[in-house]
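Chemist: Build me a model:
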Amino acid sequence: MCGRFALTATADQTAAFMGIGEVEEFPARYNIAPTQPIMMVLSGPPQPPGSNLPDRQAMLVRWGLLPSWVKDTRAFPLLFNARSEEAATKASFRTAMRHRRALVPASGFYEWQQAGGKKGQAYWVRPKRGGLVAFAGLMEAYAEPGGSEMDTGAILTTSANADIGHIHQRMPVVIEEQDFSRWLDCRSQEPRDVADLLKPAEPDFFEAIPVSSLVNKVANTGPEIQERDTGEALAQPEKPKRRKPGADDDQMTLF
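Modeler: Predicted coordinates:
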């Protein structure tokens, strides 16, 4: 699963990598957590032939997808991840998988090695080549009972490759740059047409760097949380959280 990630590139670097127009400057974010706003890139409106305008658009969404049919958000689990193997068929994700596939720019993500069912050593997982990576995402607009709308999203996950498997059994789905357009094309590409993209990253794509328990706390947002752990500070197991009825093992509760 992917429960924390980082986006430390500049706005210009992110826009160039994602193939979008100018975006407002934003600070480096070293510890992005569920319920916080994240950038998602979606296919934009069709452009006329010969237009130089980008056909992709960036938007901020709340990390934690809420399907449009949810009535009581207090009893619904926080879907910050979606299992790619069932996204096209599961009620929570199938509409977004068909109509609102997205990309999530990131510099890397964090994962915790499980020890007896508890969080153990934390790792900062980043592309070996450096730079940015794009995770497969899903976006859904949720209309609150009061009438206001909130854009929400989830990151798709798949089985971990050999780089990550010794840490956790799941990892985010990585969409390669040459596949951005096909993944985002919800007009002519149905879920079955892009199913081949929902696979683990190639071997040696990522490197996993052990880091200290600083990353465990959302309040820690500085670059020091990505510094290599020298062994002086290991992650402390967290107390088990109470779960809402029906919550997925790989999800967190909403409120």
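
Chemist: From now on I want contacts and neighbour counts done on CA atoms only, so please keep to that.
Modeler: Fine.

Chemist: in the stretch 101-250 of the chain, which spans are helices?
Modeler: 180-184 (DSSP state H, counting those that start in this stretch).

Chemist: All the strands of it, in order from the start?
Modeler: With DSSP state E, counting those that start in this stretch, the ranges of strands along the stretch 101-250 of the chain come out as 101-106, 108-115, 118-127, 133-143, 149-159, 170-172, 206-211.

Chemist: Now do residue 157: how many residues are near it, please.
Modeler: Residue 157: 25 surrounding residues under other C-alpha atoms under 10 Å.

Chemist: Identify the residue nearest it in space, chain neighbours excluded?
Modeler: Nearest residue to residue 157 in three dimensions, chain neighbours excluded: residue 172, at 4.2 Å (C-alpha to C-alpha, 6 or more residues apart in numbering).

Chemist: Run through the residues that contact that neighbour.
Modeler: Residue 172 sits next to 1-2, 135-136, 155-158, 200 when contact means C-alpha atoms under 8 Å, 6 or more residues apart in numbering.

Chemist: same thing with residue 40?
Modeler: Applying C-alpha under 8 Å, 6+ apart to residue 40 gives the contacts 58-61, 102-105, 137, 139.

Chemist: For residue 25, which of the strands of the stretch 101-250 of the chain is the nearest?
Modeler: strand 101-106 (14.7 Å; C-alpha to C-alpha).

Chemist: Just the angle for that closest one relative to strand 133-143, thanks.
Modeler: Here strand 101-106 runs at an angle of 130 degrees relative to strand 133-143 (axes from the mean of the first three to the mean of the last three C-alpha atoms, to 10 degrees).

Chemist: Contacts for strand 101-106 next, please.
Modeler: In contact with strand 101-106 (C-alpha under 8 Å, 6+ apart) are residues 5-8, 14, 18, 38-43, 132-139, 155, 175, 180, 183-186.

Chemist: list the contacts for residue 37?
Modeler: Contact analysis of residue 37 by C-alpha under 8 Å, 6+ apart lists 60-63.

Chemist: Highest neighbour count among the residues you listed?
Modeler: Among those, the one with the most neighbours (other C-alpha under 10 Å) is residue 63, at 26 neighbours.

Chemist: now the other sequence, so there's something to compare against:
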Amino acid sequence: MSSEVYSISMCGRYALNASASQVIEQFQLVAEEEFRNSNRRYEKEVYPTKIEEVVARINDSNIFESKPWGVSKLPINGVPLKDQVNVATIEKLVTSPLWSKALKKHRLLIPATSYFEWKEVDKYTNEKYEIFSSSKEIFAMAGLNIIYEDSDKKIKDCFVIITTEANEKIKSIHHRQPALIEKQNYLHWLLDDSANPIELIRQFSFDEMDFSKLWTKSKKVKISGNEKQPFLF
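Modeler: Below you'll find the model as predicted:
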């Protein structure tokens, strides 16, 4: 098992800025009445390691399950992988033993209203972008439920987001983007008997996505003697 299969390739933040009732309706969730009638709104920004609700198919029903985002302490040839892995690239879904096993039996939907990317403009300047559906609606990122034994011999139950190549609009910010499952294919994706689930995965098209720049952070050059050292301000 090669560590190259599990390389990280998309900045890890997304948002679900929607009410409980909106999420329940979108994903046809079976939910407790208290939850269904609550005024809860989900948080603005979700980051790796955080325990978050994902949509799973259990006992013939779509339900919310709470799982941490990201695979940590993954043993590769007996050595724990140094970095946490938050995404699975679509190109490696079949060749990776970890991803291919989950693809067959443990598929999830991750509700979102946007996700975030950081663009390196030059050596001294970074920009943060929020990327969202042009219709401003909730969308479903394709996800995998990963169950594994970590390097400490503990059983972990988490999720990762599947990514694909970015469309021409998003390539100006980042070369990858989350893979989507369309609403009419939610059930097919969640069911174990889908013949070829990869065929259900699709990319946001050029017209379906929009983005806004949230901030720009620059570095100045501090001159100390004959040395020039960049520092953030």
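
Chemist: Next, the TM-score between them, please.
Modeler: In this superposition the chains share a TM-score of 0.77, using TM-score structural alignment, normalised by the length of structure 2; 205 aligned residues with a C-alpha RMSD of 2.6 Å.

Chemist: before we move on, the earlier item: any idea how far the counterpart of the residue nearest to residue 157 of structure 1 in structure 2 lies from residue 100 of structure 2?
Modeler: For residue 172 of structure 1, the aligned position in structure 2 is residue 178, judged by TM-score structural alignment. Separation of residue 178 of structure 2 from residue 100 of structure 2 (C-alpha to C-alpha, to the nearest Å): 18 Å.

Chemist: do the same with residue 49 of structure 2
Modeler: 22 Å.

Chemist: Which helix in structure 1 has the most residues?
Modeler: Longest helix in structure 1 by number of residues, with DSSP state H as the criterion: helix 11-18.

Chemist: in structure 2, what residues pair with it?
Modeler: Under TM-score structural alignment, the match for helix 11-18 of structure 1 is residues 20-27.

Chemist: roughly how far out does that stretch sit from the chain middle?
Modeler: How far stretch 20-27 of structure 2 lies from its chain's middle: 19 Å, per C-alpha atoms, centre = their mean, to the nearest Å.

Chemist: how far apart are that stretch and its match in structure 1?
Modeler: Stretch 20-27 of structure 2 differs from its equivalent in structure 1 by a mean of 1.0 Å after superposition (mean C-alpha distance after the TM-score superposition for structure 1).

Chemist: Residue 49 and residue 100 of structure 2: who's more crowded?
Modeler: Higher neighbour count among residue 49 of structure 2 and residue 100: residue 49, with 18 against 15, using other C-alpha under 10 Å.

Chemist: Give me the neighbour count for residue 129 of structure 1.
Modeler: Residue 129 of structure 1 has 10 nearby residues by other C-alpha under 10 Å.

Chemist: Identify the residues contacting the residue mapped onto it from structure 2.
Modeler: Counting by TM-score structural alignment, residue 129 of structure 1 lines up with residue 135 in structure 2. Going by C-alpha under 8 Å, 6+ apart, residue 135 of structure 2 touches residue 208.

Chemist: centroid residue for structure 2?
Modeler: Residue closest to the average C-alpha location in structure 2 (C-alpha atoms, centre = their mean): residue 161, at 3.6 Å.

Chemist: per the alignment, that one corresponds to what in structure 1?
Modeler: Applying TM-score structural alignment, one finds that residue 161 of structure 2 aligns to residue 155 in structure 1.

Chemist: any idea how far that match lies from residue 140 of structure 1?
Modeler: Distance from residue 155 of structure 1 to residue 140 of structure 1, by C-alpha to C-alpha: 12 Å.

Chemist: Same check on residue 9 of structure 1?
Modeler: With distances taken as C-alpha to C-alpha, residue 9 of structure 1 is found 26 Å from residue 140 of structure 1.

Chemist: Which of the two has more residues huddled nearby?
Modeler: residue 140 (25 against 18).

Chemist: since we're on the closest residue to residue 186 of structure 1 other than its chain neighbours, how many residues are nearby?
Modeler: In this structure, residue 186 of structure 1 finds its nearest non-sequential neighbour in residue 99, 5.4 Å apart by C-alpha to C-alpha, 6+ apart. Neighbour count of residue 99 of structure 1, defined by other C-alpha under 10 Å: 18.

Chemist: got it, and the one 4 residues further on?
Modeler: Residue 103 of structure 1 sits with 26 neighbouring residues when counted by other C-alpha under 10 Å.

Chemist: now for it: what does it line up with in structure 2?
Modeler: Alignment note: residue 103 of structure 1 maps to residue 109 in structure 2; criterion TM-score structural alignment.

Chemist: which ones are touching the aligned residue in structure 2 for residue 206 of structure 1?
Modeler: By TM-score structural alignment, residue 206 of structure 1 lines up with residue 209 in structure 2. Counting by C-alpha under 8 Å, 6+ apart, residue 209 of structure 2 touches 131-134, 169.

Chemist: If we use 6 Å, what do you get?
Modeler: 132-134 (C-alpha atoms under 6 Å, 6 or more residues apart in numbering).

Chemist: ok, now residue 134 of structure 1?
Modeler: Residues near residue 134 of structure 1 by C-alpha under 6 Å, 6+ apart: 103-105, 174-175.

Chemist: Name the nearest of those residues relative to residue 194 of structure 1.
Modeler: Minimum distance to residue 194 of structure 1 across those is 10.5 Å, recorded for residue 175 (C-alpha to C-alpha).

Chemist: I'd like to know how far residue 187 of structure 2 sits from residue 22 of structure 2.
Modeler: 18 Å.

Chemist: Not counting residues beside it along the chain, what's closest to the match of residue 161 of structure 2?
Modeler: Closest residue to residue 155 of structure 1 apart from its sequence neighbours, by C-alpha to C-alpha, 6+ apart: residue 137 at 4.4 Å.

Chemist: give me every residue that touches the one you found.
Modeler: Contacts of residue 137 of structure 1 by C-alpha under 6 Å, 6+ apart are 102-103, 154-156.
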